[in-house]
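[1] Give the three-dimensional model of this entry:
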Amino acid sequence: MRRAPGRGSVRTQTTLVAAGVVALVLVISAVGLTGLVRHRLVDAERVAARVRADDVVALARTGRLPNPLAYPGEESGATQVLDSKGTVIDATGNLEDEPALSELRPDVGDHESEILTDVPLEDDDRYVIVATTAEVSGDNLTVLAAASLESADDTVETLWSTFLWGIPLLTLLVAGTTRLLVARALRPVGAITDEVADITQADLHRRVPQPASTDEIAQLASTMNDMLARLESSSTRQQRFVADASHEMRSPLASSRAVLEVAALHPGSVDDLVAAIGDSLIDHQRLETLVSDLLMLARLDGSQTAIRRVATDVEALTRTVIERRIEPAVEFAGVGPAIVLADGPQLDRVLTNLLDNAARHRRSRTAVAVTAARPTVEITVDDDGPGIAEADRQRVFEPFTRLDAARTADQGTGLGLAIVAEIVGDLGGRVRVDDSPLGGARLVVSLPSS
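    Below is the predicted model:
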């Protein structure tokens, strides 16, 4: 049974990452936007106060500066006029008898501003103070104009309050949407997991459901099905191999047991016992050869043999193998040095098995040739036997495959060509069966040259 997604599941991790990223972006955006809005609103009030100060300067220059200070459009503005000594000489009604709002004293023609909270007005709002100095009738007058930031602060507070509930709500919405979308996207993975969890050694024929899409999950399903197909094929071959090995080993054991039991029941003469022992030794020799070949197949592993590979002259090695053969009429044609990277004993085994196969099936002739044509070196073994039908040319390289016409007790273990195929494949080469010009079979081994 598939476990429910936990804290470490892809769905949970993706949801947390998406929600965290969105929340971080929203908080940064909220802080930036709030700061920008605050700056713009305060700037607007600063500009308004500066315009008011310039208007008061204009009134002063006309000599019509009222006291208390009031002018068209700004009857209730918070404004003061100071002389060059900093004494308040005029002010709006809401600043009557109040000291100067600020210590700002800019140069003539300049403007300066600051934000204060302790302005002596009826409310406790923050104010932006703009100061400007102008020369009027030979005296330097400084005008201080104050503008309330209550509206700006209220707007920023409202905006920030909206962010305080809006950001968590939007983050939760993104988290929920992400979780649903990820769950939907990973649903095929759950189906694959359930199917694989139920597959046992006896169910390797089953396959995981494959989505109709072409995304990574579909590729995963396809890869899983390919793997299951390979496992099924491997399991089938293994079962067949075990069954064939058991059968092949049972035959010499049964034959030897029968001979010895007959000899035990009817010992006869010493010659009869010696003959029985000789027959039993023949069966044991077959069994020993079979076990040796099985161990050879089990040991063949490219990761282990690669470290033993050295430059080997195939032409010289082939000549050596032929010279120790006992059958007559083995022809050889070489072209000089033909170098490959190989494990010498294993390549010797390849040549021996090929010649053994030719010797078992030939009528009278075997021809061996070594040719070197970069990037390959080819070993060709021909015989003048019955040949191999085209339909059987791949099957002969499978373990325990012996063609029906050759299934006799003295025709080998059925592992020789399988060992050849394994070793040649490990060396990065290939082996094939063709028709021989001698009338029988031609086995061709191609190896990458060095």
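[2] only C-alpha atoms for contact and neighbour calcs from this point on.
    Fine.
[3] can you map out the helices along the chain?
    For the chain, applying DSSP state H gives helices covering 10-62, 150-198, 216-265, 270-299, 302-305, 314-323, 344-361, 416-426.
[4] Out of the ones you listed, which is closest to R207?
    Set against R207 and scored by Cα to Cα, the helices of the chain come closest in helix 216-265, at 5.6 Å.
[5] same for the closest one, what does it pack against?
    helix 150-198, helix 270-299 (3 or more Cα pairs under 8 Å, 6 or more residues apart in numbering; DSSP states H and E).
[6] and it, how far out from the chain's middle?
    A distance of 35 Å separates the centroid of the chain from that of helix 216-265, by Cα atoms, centre = their mean, to the nearest Å.
[7] now do stretch 327-346
    The answer for stretch 327-346 is 45 Å, by Cα atoms, centre = their mean.
[8] Report the buried residues of that stretch.
    Residues of stretch 327-346 classed as buried: V330, F332, G334, A338, I339, V340, L341, A342, D343, G344, Q346 (neighbour count, 16 or more other Cα atoms under 10 Å).
[9] Could you tell me which residues make contact with the first one?
    With contacts defined as Cα atoms under 8 Å, 6 or more residues apart in numbering, V330 is in contact with I322, R365, T366, A367, V368.
[10] Go again with 7 Å.
    R365, T366, A367 (Cα atoms under 7 Å, 6 or more residues apart in numbering).
[11] The first one: neighbour count?
    Meaning R365. Residues near R365, counting by other Cα atoms under 10 Å, number 19.
[12] can I assume it is in contact with G385?
    No. Applying Cα atoms under 7 Å, one finds R365 not in contact with G385, separated by 8.4 Å.
[13] rewinding a little: dump the helices and strands packed on helix 216-265 to TSV, plus mean neighbour count.
    Shown next, in TSV, are the helices and strands packed on helix 216-265 (neighbours: other Cα atoms under 10 Å):
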stretch	mean neighbour count
helix 150-198	15
helix 270-299	15
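[14] run this one through as well so I can compare:
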Amino acid sequence: MLKLALSLLCSAICALFLLGAVLDQLASNDNSPTPPQLQLQLQLQRTVLDTIATQADEQSAAQLSDFIAQQQQHWQLALSLVNCNSLALPPELQQQLAASQILPLAGSEGTSYLKALASHPDWLLQLHIPPEAGHQPEDLWLTLALYGGLCLIMLLWLAPLTRRLWLLSHTARQFGAGQLQARLPHSRWSYISELEQSFNQMARQIEQLMADNRLLASSLSHDLRTPIACLRFGLDAALDEPDPAQKNQYLQRLEQDLDRMEAMVNAFLEYASLDRQHQHWQLSQVDMLQLCQQALHSCAPLAAARQLRLVLDSPVTPLPMLCGHPHWLYRVLLNLLQNACRYAEQQITLELRLEPLQLCVRVRDDGAGIAATDASRIFQPFVRLETQSSTAPQFGLGLAIVRKVLDWHQAQITLETHAPTGASFLLSFPLTQQAGVDSTPAQHQANGAVPEMK
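    Prediction:
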């Protein structure tokens, strides 16, 4: 909105100065007398008035009126006699008349010059100068031109604003009608670019939420059918089984199916609540080296069960701090390491590297890897790859959560290698001013790595 206010102020100021300069130029090119001509004309009128007043003083009282009438015809001027008692002049003006000076009186009908007659103290000689013909209509047209030009410039300024507001209203109607892909086109000349960006961001978030909800509903309904059917068949079999031992086996299978359903529902609800939890985030400075060590320590039992080695490779130099949410960044590392533990053959490597303007974290395993055809869809929610390496329940939400959390941190995740050379996930975190290179953790390993965990 600051851009809108500044553009309006600049348009108004430029319009006033531009129109004022143009109208002044037009007014200076008319046929009215120039200031030197006006001064010369005024001096001539004063000289004529002094001359007639001097001659009038030589006339008798009876001849005075006839003399003024003759001078009026001779000079073609509006001369007249005014009785002193008919004018209520303040003392200062009366003193000016008494000193034989010419007294100018301006009014709506023109300007009058009064001159006292020494031989006739009861009378004043008056010279009336009417206003210039056509002066008032010319001022009116100039005034109308000023306001008309100002309105025209304001209309030209309002034209792009009105268009952008119309586009905003039209896009909002399209979005409300169900066209969730409707967006406002970018324009560098828009006065309300911040409002348009906020609308587009809101539309993207709503579209993503709607897509997640539809995907969640379809996937949940699809994935629940199999355990529900198993529960129904198992319950019927347990009711019809007379052998108590066999019935207990059926009941144990039912309990396993219930555990799987509970885990599935909890995973779906956790994914659905991510955006709500994101609204209450409290960001802080995060030491990625310490976070990687904690994630490796948490995965150590799972790696030991599969006889895998965990290796942390980090540079000797201190790494910068990141501005983020430590809990969810820890979850990102934990999800990637747990996936690697499921598919790795012998070793999992967690690598940290400092590159220009970004901090890179790489999680690499030596398993079967991911096929190139699956590389573009593994980060989508509820996508599960068919593998033989893991028997644990999977719902296709781990990498989707990783992708969403990294998007909130303005970070990127990339799958670097494909089958059969193992999987390698590269996380790239931008280094902003909040997490500059001067903010380094206080404690690091001397050699930049921790011992291998078996």
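[15] where does the TM-score land?
    The TM-score (TM-score structural alignment, normalised by the length of the first structure) is 0.62; 383 aligned residues with a Cα RMSD of 5.7 Å.
[16] Which ones among the contacts of V330 of the first structure map onto strands?
    T366, A367 (DSSP state E).
[17] List just the nearest of the contacts of V330 of the first structure to V182 of the first structure.
    So of these, ranked by how close each gets to V182 of the first structure (Cα to Cα), first place is A367, at 66.6 Å.
[18] what's the burial count for the corresponding residue of the second structure for the closest one?
    Matched to the second structure by TM-score structural alignment, A367 of the first structure sits across from I348. Using other Cα under 10 Å, I348 of the second structure has 25 other residues around it.
[19] Skip the chain neighbours and tell me the closest residue to I348 of the second structure.
    Using Cα to Cα, 6 or more residues apart in numbering and skipping residues adjacent in sequence, the residue nearest I348 of the second structure is D365, 4.6 Å away.
[20] and the one you found, what pairs with it in the first structure?
    Checking with TM-score structural alignment, D365 of the second structure has D383 as its match.
[21] residue nearest the centroid of the second structure?
    For the second structure, E194 is the residue whose C-alpha lies nearest the centre (Cα atoms, centre = their mean; 1.9 Å).
[22] any idea how far I378 of the second structure is from it?
    34 Å (Cα to Cα, to the nearest Å).
[23] do the same with S273 of the second structure
    In terms of Cα to Cα, S273 of the second structure sits 21 Å off from I378 of the second structure.
[24] Double-check D57 of the second structure against K115; I have them as touching.
    No. At 11.3 Å, D57 of the second structure and K115 do not qualify as touching, with contact defined as Cα under 7 Å.
[25] ok, those two, which is more surrounded?
    Taking other Cα under 10 Å, D57 of the second structure and K115 do not tie; K115 has more neighbours (26 against 16).
[26] quick one: contacts for that one?
    L97, S100, Q101, I102, L103, L124, L125, Q126.
[27] so what's V31 of the first structure up against?
    The contact partners of V31 of the first structure, by Cα under 7 Å, 6+ apart, come to none.
[28] swap the cut-off to 10 Å and go again
    Residues near V31 of the first structure by Cα atoms under 10 Å, 6 or more residues apart in numbering: W160, F163.
[29] Now do Q94 of the second structure: how many residues are near it, please.
    14.
[30] repeat for the one 5 residues further on
    The number of residues packed near A99 of the second structure is 12, by other Cα under 10 Å.
[31] State the distance from it to L93 of the second structure.
    10 Å.
[32] which residues does I339 of the first structure contact?
    310-316, 372, 376-377, 447-450.
[33] ok, the residues you listed vs V17 of the first structure, which is closest?
    Out of the contacts of I339 of the first structure, the member with the shortest distance to V17 of the first structure (by Cα to Cα) is P448, at 51.8 Å.
[34] how deep is that closest one tucked in, by neighbour count?
    Neighbours of P448 of the first structure using other Cα under 10 Å come to 19.
[35] In the second structure, what residue corresponds to Q394 of the first structure?
    So Q394 of the first structure corresponds to S376, using TM-score structural alignment.
[36] what residues are up against its match?
    With Cα under 10 Å, 6+ apart, S376 of the second structure has these contacts: T414, L415.
[37] Would you quantify the distance from it to E416 of the second structure?
    Remark: distance between S376 of the second structure and E416 of the second structure (Cα to Cα) = 12 Å.
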